[in-house]
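S.K.: this one's sequence-less:
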């Protein structure tokens, strides 16, 4: 076993406001078809991006009844990713070398909210509250579902949780700690307590009651805040030698990971930290700025956040002959907090594979300069390498680099 194995992506799975499946996520993003609606349905107070209630024959009704909603969403995404990788049944001999790394920001928020509701109503807590609410509940459920006895890691790094989990999984595979890792993130924050807390922070978009699906407008002059979404995404990562030995289909190579802190402010981003994360990802991947053809931006549709990321991209790619195309797909699937890095990496990988980069939906008039934003329709053309940015409150910045496989080097 070579300690210099590349890390490849052999399975993709997702569930989001755009429906069940990685294909639904990518198709909706490519078409600029928004899953945002007024929430809750009976009151329409906020704009939000919920997972549709009807997910077809493999819907939520088939999930274990005892898990928190975010864990249920994780289960759906992992089920698809494992099937996509041809690993519905992991051989017993490979179980101990197949790990689970997972990211979530607010975790089992529904369980916590239910527990406090019972407390205030003078009722007993549910017997399984601790097990449902523990931060590694998704990791435990995924491992149980698929009989995976390899290394485990649960990451909570606010909105960068899933992205950091993916990066750490890549490092673990490079170092030979495992041969395969199922990794991703999940979030289900569409709860009164969560929405009220985010509203108090004054970063939520005011719902567009006439066109609620257009409430999230990254990079657009008319933006007025972010829209919370729920969802999950999973990727199967393998050492290249392991994937090739079993004849697996390889979607792309996960080749770079940058993780950098701001240490400047809880909420105001610092473009220097974001730039450092991108540069570290490029360095780790052995890529130059000129190799990057597409960036899936973190851009959440806050004026400060969009401007700071645009500055970081300009500073990182300002000297290249051809600037990378940039878009934020949160305009259609919302901000899924700790799951964002996984959902958006799935989109980025499929953009590489299909040669089509999704637009920033609802972008009509931008107020950022020096960035090649995709608006209107998808942009076609070969992309050999791409970055997926995920930045978080607390000054946590993660950038992941992927390239086509086999790499042309």
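M.R.: Perfect, I can see it now. What you see is a predicted model; the values in this text were computed from it and never measured.
S.K.: Going by C-alpha atoms from here, please, whenever you check contacts or count neighbours.
M.R.: Will do.
S.K.: What ranges does the stretch 151-300 of the chain have for its helices?
M.R.: Ranges of helices within the stretch 151-300 of the chain are 161-174, 192-200, 240-245, 271-285, based on DSSP state H, counting those that start in this stretch.
S.K.: now, of those, which is deepest in the fold?
M.R.: helix 161-174 (a mean of 26; mean count of other CA atoms under 10 Å).
S.K.: neighbouring contacts of that helix?
M.R.: 3-7, 101-105, 153-155, 157, 178-181, 183-186, 237-239, 254, 256-259, 338-342, 390, 398-400 (CA atoms under 8 Å, 6 or more residues apart in numbering).
S.K.: Next, format the helices of the stretch 151-300 of the chain as JSON lines and append distance to residue 27.
M.R.: Converted to JSON lines, the helices of the stretch 151-300 of the chain look like this (distance: least, CA to CA, whole Å):
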{"stretch": "helix 161-174", "distance to residue 27": "22"}
{"stretch": "helix 192-200", "distance to residue 27": "28"}
{"stretch": "helix 240-245", "distance to residue 27": "27"}
{"stretch": "helix 271-285", "distance to residue 27": "27"}
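S.K.: Out of those, which is closest to residue 54?
M.R.: helix 192-200 (22.1 Å; CA to CA).
S.K.: got a list of what residue 155 touches?
M.R.: 101, 102, 103, 104, 161, 162, 164, 165.
S.K.: distance between the ends of stretch 12-28?
M.R.: Length of stretch 12-28, first residue to last, CA to CA, to the nearest Å: 16 Å.
S.K.: Distance from the chain centre to that stretch, please.
M.R.: 12 Å (CA atoms, centre = their mean, to the nearest Å).
S.K.: Pasting the second one now:
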């Protein structure tokens, strides 16, 4: 069954750029950032004051069916994105059941619930005043909550997984769904990633790690000085081409290649060899020549180490084809959404392929001699190739690369 072709028939997104895929893609295409001023009352000495986050008002407006008594925001985000993806795919009750799986990753799980309850626990210890803890904390915090709620919402009774591999969580989830479907484990899958991590405790932890930019995220720019934290959810409906055709669905694109590797080295420092092997595996799986890939949506965190390492990896993989290749990072637009990043970026890559436009890298100022190339910047750039690649590289030395092919090839 390994010759099964896997297509995307629906996509949904909830991001700091707004609710919906169109809001995310339009912002990415136009280089319009969802970053805003952010100050926490509980962090009196906060140094970094910008993030790409979803406000309480935006969440309330989009998640009209949310169950806050039982669901953390991380689950609500995923359900908003899943509803859009399922609607676009045109799925109904008859299309779920045992042949539909759910694979939705997250890095932190219910970060807001965890943060609130730890704060109450701490205050109770310090003041001696009893604090009422949330009795539903465990089911709200658990990392698989979003995947399970999606399964219950739609009656999807096939395989259910939750990858929690830091910044590769969503890309590995999509890749696993692709591999399981090619192997015959299911005919369709709701897959992607979700993260609701812009809360005081998590934000402070990233701040003291000294990897957040105090002003702006500038991937591949000589003056880059760190990443910008983000959050949101991205969900795709994947189906075998046969299943999609049987119900008259229109594929948006095809997933043609997936590669994932481990550096087995430093926990935090990226290794260009691991990233290169990930991309090479995806290219080999897709059966394409590197020159056939027109756009790379880079992991591009705007840290000094990541951007240098990823560039070295791309040069090793693409060789002469790297010159003229359209490369950009969209993290200045939606932030680094950690466990949701790969899903948001796969959706942008999907829309990029459909439009034939590579979105720009925001805030690029000057070429870094150590990197030696300019990403797409200023405005979107046209490309004509039928394939696009997206990368996700995570702490822990986990690498994942996905290649999408144009629906026109089907």
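M.R.: Now that the structure is in, tell me what you want to look at. Just so it is clear, the model here is predicted, and its values are computed rather than measured.
S.K.: on that earlier part again, looking at the helices of the stretch 151-300 of the first structure, which is closest to residue 351 of the first structure?
M.R.: Once the helices of the stretch 151-300 of the first structure are compared by CA to CA, helix 161-174 is nearest, at 17.6 Å.
S.K.: for the stretch 151-300 of the first structure, what spans make up the strands?
M.R.: Under the criterion DSSP state E, counting those that start in this stretch, strands of the stretch 151-300 of the first structure are mapped to 152-155, 180-187, 228-229, 231-239, 252-261, 294-296.
S.K.: Check these for me and report the most buried one.
M.R.: strand 180-187 (a mean of 34).
S.K.: list the contacts for the closest residue to residue 363 of the first structure other than its chain neighbours?
M.R.: The spatial neighbour of residue 363 of the first structure that comes closest, neighbours along the chain excluded (CA to CA, 6 or more residues apart in numbering), is residue 220 at 5.3 Å. Contact partners of residue 220 of the first structure, counting by CA under 8 Å, 6+ apart, are 301, 362, 363, 364, 365, 366, 367.
S.K.: Also residue 347 of the first structure?
M.R.: Per CA under 8 Å, 6+ apart, neighbours of residue 347 of the first structure: 22, 25, 26, 29.
S.K.: And the last one, how close does it get to residue 311 of the first structure?
M.R.: Spelled out, that is residue 29 of the first structure. For residue 29 of the first structure relative to residue 311 of the first structure (CA to CA), the value is 24 Å.
S.K.: out of those two, which sits in the more crowded spot?
M.R.: Remark: of residue 29 of the first structure and residue 311, residue 29 carries more neighbours, 27 against 22, as counted by other CA atoms under 10 Å.
S.K.: Tell me who's in contact with the residue mapped onto the more buried one from the second structure.
M.R.: The alignment partner of residue 29 of the first structure in the second structure, by TM-score structural alignment, is residue 28. For residue 28 of the second structure, the contacting residues are 330, 333, 348, 359, 360, by CA under 8 Å, 6+ apart.
S.K.: Correct me if wrong: the second one contacts residue 30.
M.R.: Meaning residue 333 of the second structure. No: assessed by CA atoms under 8 Å, residue 333 of the second structure is found out of contact with residue 30, at 9.4 Å.
S.K.: Just want to know which of the two has more residues nearby.
M.R.: Here residue 333 of the second structure and residue 30 are compared on neighbour count by other CA under 10 Å; more neighbours surround residue 333, at 29 against 15.
S.K.: In three-state terms, label that one for me.
M.R.: Recorded secondary structure, residue 333 of the second structure: helix (DSSP: H, G, I helix; E, B strand; the rest coil).
S.K.: Excluding chain neighbours, what is closest to it?
M.R.: Going by CA to CA, 6+ apart, residue 333 of the second structure has residue 33 as its nearest residue, at 3.9 Å.
S.K.: count of residues packed around the one you found?
M.R.: Counted with other CA under 10 Å, residue 33 of the second structure comes out at 21.
S.K.: Name the SS class of it, please.
M.R.: Taking three-state DSSP, the label given to residue 33 of the second structure is coil.
S.K.: hang on, it packs against residue 27?
M.R.: Yes: at 6.7 Å, residue 33 of the second structure and residue 27 qualify as touching, with contact defined as CA under 8 Å.
S.K.: What segments of the stretch 1-150 of the first structure are strands?
M.R.: Using DSSP E, counting those that start in this stretch, strands in the stretch 1-150 of the first structure cover 7-16, 19-20, 37-39, 46-49, 98-103.
S.K.: closest one to residue 76 of the first structure among these?
M.R.: strand 7-16 (7.0 Å).
S.K.: quick one: which of the contacts of residue 347 of the first structure is nearest residue 71 of the first structure?
M.R.: The nearest one, if we look at these relative to residue 71 of the first structure and count by CA to CA, is residue 22, at 17.6 Å.
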